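> Make a model of this:
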Amino acid sequence: MRTVESEHPDPVARVVLDTPFSWPEKYYDYLIPEKLHEKALPGARVRVEFGSKRLTGFLRERTNTTDSPRLRPLVNVLGEPVVTEEIFLLAEQVARDNVCSVHDFLRGAVPPRHARAAKTILELPAPVFDEIEMQGGAFDSTDSSSDASSSTALPTYDLLDGHEKLLLAGRSTWQRVAASTQLALSKNVKVLIVCPTSLDVKKCRQAVVNLLPKEPIALLEASASAETRYRHYLSALLGRTRIVIGTRAAAATPINAGLLIVVDEQNGAMRDKRSPYLWADDVLRARKQIGEHLGMGERTLLRFSYPPRLTLNESGVVTGGEWPKVTRAEQWAGDQRGILPNAAFETIRKGLESGAVLIAAPRAGYVPALACASCGKRAVCQDCGSSIAVPKAGSNASCTRCGTGQWRCSCGSTKLRAVARGSQRLAQEIARAFPSVEVDSIRSGTESSGSPIVIATPGAEPDREFSAGVIIDAGARLASLSLDAEIETIGRWSRVAMKVSDHLLLAGGVPPHLAHALANRDLGFLMPLLEEREILGQPPFHRWFHVSGKKPDIQRLLGEVAARLEGEAPPEQGIAALLSGGGRQVFAEGIHLVGPTEDETGLSLYLHERTPSKRLARALRDSFQHLGQLAVRVEADPIL
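Next comes the predicted model:
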């Protein structure tokens, strides 16, 4: 370590670079030229020379010491600081725990710079916020044990007590989120709200605007333009708004929010599809801890969801919010084996007497799945292996990928039968049953015309209230081998139930205990799922790491990891033997190697640590930093 002398204080810029080989807490030192001393502030984007390339990154800190014998100068500073100390600490903690780079996290958290947006925001005068007073109503009539089935009421005790709470979702969820926001602002507490989709962001914003029409709101969602996203990001950073509403990436917005809210936390959209593969509620939980550690004030985390995600985090449970009556088709007499049982028609008929009816179809299209009429084997294309389907009314069955219309079963039959109906076919059946009623079939990305009967695929349910609802093939997802099948299924049902006021019917293959759980928003069904995960050694009880890449690099990495875990390097042939084996093998004390499998892209394997500790994560992180460039990808706690 040497000291760098300069006329200016702290002439060394410590930079986190945007490079695939920048591993946890890996920073590079650069000399700050005299012309850039005033602009080179912590949190600013910078451009540097790295080898023969020019890369961008973020200036983590300025110092006067370095380990480097020779420092290259910064090339340029690209605008204003955009990363705060809190977000740097958050990124570093994520990198340590999930074996990714700091920049992996920052890349998703900080939108690309937009010069016009920056100029617009920086020229605005300082905002003057209205004083917010609670008008009552939303916080007057329930307590934590009551079931406010006909009210949007929230508990009379203070929600902003610095603890984590689960508020069971209901039809009035957005109104309850807005009421929580109003309460926070009345106490001069800023609010950060994270929602699964852009449509949910719009719904949330409208609910907040209804209560706080004059309050500026920053919206951070992927569907917005680059200029809009950056302008709203700077608004939050510079204190020009007290409310941020956004999708998953908004969880890392630099706003000192004392109230953190996540809606529908177990929705698949709430998990990052790229490294570091984090769930939004985990990011908010980490922010709560870091912010309080930095002395930024007490932070409350509210989770509006049913069902919640399976974690080991303890939180109080708050009931309330409107919920429909829930039944299943098997509770009625008669033939229930058809795609539309008698109970479904009766539910639709009664629902139309007092309002509109929502029918949730599991798939789009006409007949998306066919089987052999003789032996029942699923019909797949002999040329490419894709499904045989009927794309629209009046058309012939054909392959969904290559389009061929030729098909013959291995049993010799050429006759097909439908095994699943799509939303278009359901619309036909419903229209025939109710000829005087308009039926509207919608998919994701389309909007309902306001018809009395609406048929929608998952995620496309329109934002309106329905008197009754029917979920067709409600138990179809339960056939999945995923351990999360039950939670994902109830999550889909809940999103429909939140739009229904009177009666929701689950039609097709629904176990009684899950129907009961949905009807009562019961959390008891989660206990067997947690016990199963503990027995099988799955997250959140154990840690798993999916490792994939080129075989030589994986072999080097595993050798280094084993040495750090066991205290001495294993023989090279020992690692090679592990990689030529299969199944479950002992890798180190308390750690197993599962696999590997191999394809044209390289090897894929899992490391399984039989505790939720950070021992394996630390060994992987340190190994990457020691070895440098490796063509290896690591995913912490993958969905198994």
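
> CA atoms for contacts and neighbours, from now on please.
Fine.

> where do the helices sit along the stretch 101-250 of the chain?
In the stretch 101-250 of the chain, the helices defined using DSSP state H, counting those that start in this stretch lie at 102-109, 115-122, 173-186, 198-211, 226-237.

> For residue 374, find the nearest of these.
Nearest to residue 374, of all those, is helix 198-211, at 44.6 Å by CA to CA.

> Pull out the buried residues from the closest one.
Using 16 or more other CA atoms under 10 Å as the test for burial, helix 198-211 gives 198-208, 211.

> Likewise for stretch 283-299?
In stretch 283-299, the ones that count as buried by 16+ other CA under 10 Å are 283-285, 287-288, 290-291, 298-299.

> I have a second one here; can you model it like the first so I can compare?
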Amino acid sequence: MPETPIVTLPVARVAVDVSLPHLDRPFDYRVGPAEDEAAVPGARVRVRFAGRLRDGFVLERLAASDSERELSPLSRVTSSEPVVTPEIARLVRAVADHYAGCFADVLRLAVPPRHAATEKAEPAQRPPLPELDLADAGAWGEYATGPALLEALRRGDRPRAYWQVVPAHHRSGDWADGFAAAARATADGGRGSVLVVPDQRDLARLRAACNRVLGRTGFVELTAEAGPAARYRAFLAALRGDVRVVIGNRAAAYAPVRDLGLVAVWDDGDDLLAEQRAPYPHTRTVLALRATQQQCAFLAAGYGRSCEAEQWVQRGWLRELAADRTQTRHTAARVRAAVDSDLALARDPAARSARLPHEVFELVRATLPQGPVLFQVPRSGYLVALVCQDCREPARCRRCHGPLRQQQRQQRQRGADGRAAAVDLGCVWCGLLHPDWSCPICESRSLRAPVVGADRTAEELGRAFPNTVIRQSSGSQVLPEVPGTPALVVATPGAEPTAEGGYAGAVLLDTQLLLLRVDLRASEEALRRWLAVVALVRPGADGGSVIAAGDSAARAVQALVRLDPAGFAARELAERAEAHFPPAAKVVTVDGAAGTLAEVVQLLRAPEPTEVLGPVPLPGASLAGTEDPVERLTLRTPLSTGSALVRALKDVTAVRSAKKNEGAQRVRVDPVVLG
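Below is the predicted model of the structure:
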């Protein structure tokens, strides 16, 4: 009679794919002889949980369980590929705890779905990295301490730095080259790197730089948009150690790179780096937690600077790496405000209120013969809003009270009173035409547009500069690049195309629209957007010039003129500390029905001191299937007690989950948007 095989580690600790707060822990299962070899730590399994078969991952194998109940057996091993490494499991747990979330939710972000054919395929053959001249530091050579950073990475050190990139169409502003060089230095030291960028345009630029420095097979791209096969192929290449460098968007932050030596993030202030799925982690924090846990180097970089990064610099967790003021002024474009002196105001008395002051036309006339000129317009569309010319009453539909809009290139006719009247006005909501519109307050037939979109701006520029090529980039029609020939390029923020040889000049229109947004980060975001435009313009030594049309006294505009994002971030952080706003304080928001939030407040055992603000209704939000408004509860506490508040709130969600109380709640820790 054959002997029964002995299983030396008969217990598998499994992370079951269940997103219930009160069940946010691993469970033990019995491993039979048939699954002994395949049920390795990190393998995918199927287990019976609460009467149903569910997916799970083996976290570890044990000799015995601490549970007193009889263990259920593993149903089967789906794949023996160890896709959850111990390092990633610890990172997932830390991220879940930091954001009051569940392990299973974060694990879905970290591990892509299995693609069986890709898993069984033979891995691609990858030649060694190409030879590289170590004396050429690339973009880092433009910074005093840049070469020293590369040497530290080659030695295997763990530097943590914030790279304040000069916003210039110059080698010193080539952040992608700097990231690729840092990854290559880390690879030369025998370690791996994870490089994260916000969007596909940044990824394309980083890909081109990595092709030059690492070769086409020296790295992989890990993005959620790549498709299941391509994403899983890149994931396995990193997991198996076939490549040492992974680039991508926020999906790459959890890439299982072996011997991790560097994590880097570009433009950490971009809200695209904030995950839109629970528990809503931010990539910047995920990488910081990973750098701490795995003892690797951390690099954040940007033309601007977020308050979170400034806080880390002030605490000494990050060391600033920046060019001196003289070099910045020499390599960046010349930046000025449209009305920056009494002399300019005397020359053009209407400049403070004019959308296109006289100085804007002077800049375009001076720079257009040398190359393209970029106009950044905060809003897309034509006439984004219409109001009465006389009393400023918004133009509304007679039937549904929706806003009225005028189509692009709409002709205008003279009314009986001799004043210009818009024809064929249409309602945005119901589509009803209003050819005989008149103001219900003052009966005027004249309209004006306090907010002008990119389409109308392009039309106005076409009239002001006839026989000039006009190009537009916004919305779904984003131009990746424009030629270096004279042209006017009108683009919305984030859709600015690069220009061959750089733009000869740039104009920032309607700066007040970005600054007046109802958002805590409005000024920080505006400066970040403007500096991204400055980075597309030729250096001032080559005639590059940028002008901001708007209130020259605004702090963000002044920081733009000085090219001083660090000083702006420091002052912004100081003001947030006085007002107890993040990141100077721990802020958690809870959204849900009024009854749900009342129950949360009743169950919460928050640490002292904790401020409970609200709840207040969220404009335009309602519960699914009902007309009941969604309300928001805001909890605020000092950073020293922030972790205790998050734990207390997670305990509340666990209690409500265990009792199966009705009413869902959405918890956000350190929310990006705080209106």
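
> overall similarity of the pair, as a TM-score.
Here the TM-score for the pair of chains, by TM-score structural alignment, normalised by the length of structure 1, is 0.86; 598 aligned residues with a CA RMSD of 2.8 Å.

> circling back: mind picking the two most distant members of the buried residues of stretch 283-299 of structure 1?
Greatest spacing in the buried residues of stretch 283-299 of structure 1, by CA to CA: 283 and 298 (16.5 Å).

> In strands only, show me the buried residues of stretch 283-299 of structure 1.
Judged by DSSP state E, strands contain none of the buried residues of stretch 283-299 of structure 1.

> quick revisit: columns distance to residue 361 of structure 1 on top of the helices of the stretch 101-250 of structure 1, output as JSON lines?
Formatted as JSON lines, those follow (distance: least, CA to CA, whole Å):
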{"stretch": "helix 102-109", "distance to residue 361 of structure 1": "33"}
{"stretch": "helix 115-122", "distance to residue 361 of structure 1": "42"}
{"stretch": "helix 173-186", "distance to residue 361 of structure 1": "23"}
{"stretch": "helix 198-211", "distance to residue 361 of structure 1": "20"}
{"stretch": "helix 226-237", "distance to residue 361 of structure 1": "34"}
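
> Those helices: which one's closest to residue 303 of structure 1?
With CA to CA, the closest approach to residue 303 of structure 1 among the helices of the stretch 101-250 of structure 1 belongs to helix 173-186: 9.8 Å.

> Who are the packing partners of the closest one?
strand 190-194, helix 198-211, strand 257-263 (3 or more CA pairs under 8 Å, 6 or more residues apart in numbering; DSSP states H and E).

> which residues in structure 2 does the first one align to?
Here strand 190-194 of structure 1 aligns to structure 2 at residues 192-196, judged by TM-score structural alignment.

> Tell me which residues are up against that stretch.
Stretch 192-196 of structure 2 is contacted by residues 179, 183, 186-187, 243-250, 252-253, 255, 257-266 when judged by CA atoms under 8 Å, 6 or more residues apart in numbering.

> Export the helices and strands packed on helix 173-186 of structure 1 as CSV, with columns for distance to residue 423 of structure 1.
Formatted as CSV, these follow (distance: least, CA to CA, whole Å):
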stretch, distance to residue 423 of structure 1
strand 190-194, 30
helix 198-211, 21
strand 257-263, 28
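
> Out of the ones you listed, the one nearest residue 63 of structure 1 is which?
strand 257-263 (29.4 Å).

> So which of the buried residues of stretch 283-299 of structure 1 is the closest to residue 271 of structure 1?
residue 283 (10.3 Å).

> so what's residue 371 of structure 1 closest to, chain neighbours aside?
Once flanking residues are discounted, residue 371 of structure 1 sits nearest to residue 378: 4.2 Å by CA to CA, 6 or more residues apart in numbering.

> what about that neighbour, neighbour count?
By other CA atoms under 10 Å, the residues close to residue 378 of structure 1 number 17.

> Can you tell me what it aligns to in structure 2?
Match for residue 378 of structure 1 (TM-score structural alignment): residue 394.

> For residue 350 of structure 1, see how far away the closest residue to residue 73 of structure 1 other than its chain neighbours is.
Distances taken as CA to CA, 6+ apart place residue 31 nearest to residue 73 of structure 1, at 4.4 Å, with adjacent residues excluded. Separation of residue 31 of structure 1 from residue 350 of structure 1 (CA to CA, to the nearest Å): 75 Å.

> For the two, work out which one has more neighbours and name it.
residue 31 (22 against 16).

> and the more buried one, what is it in contact with?
By CA under 8 Å, 6+ apart, the neighbours of residue 31 of structure 1 are 11-13, 71-74.

> likewise residue 577 of structure 2?
Counted by CA under 8 Å, 6+ apart, residue 577 of structure 2 has contacts 584-585.

> go on, residue 220 of structure 1?
Residue 220 of structure 1 sits next to 229, 232-233, 244-247, 249-250 when contact means CA under 8 Å, 6+ apart.

> Which of these are buried? Put it as a ChimeraX command.
Buried subset of the contacts of residue 220 of structure 1, written as a ChimeraX selection, criterion 16+ other CA under 10 Å:
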select :229,232,233,244,245,246,247,249,250
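
> which one of the contacts of residue 220 of structure 1 sits closest to residue 363 of structure 1?
Compare each of these with residue 363 of structure 1 using CA to CA and the shortest gap goes to residue 247, at 24.9 Å.

> just how off-centre is the match of strand 190-194 of structure 1 within its chain?
Relative to its chain's centre, stretch 192-196 of structure 2 lies at 17 Å (CA atoms, centre = their mean, to the nearest Å).

> go on, stretch 590-600 of structure 2?
For stretch 590-600 of structure 2, the distance to the chain centre is 28 Å (CA atoms, centre = their mean).

> which stretches of the stretch 401-550 of structure 1 form helices?
Applying DSSP H, counting those that start in this stretch to the stretch 401-550 of structure 1 gives helices spanning 423-433, 485-497, 512-520, 526-536.
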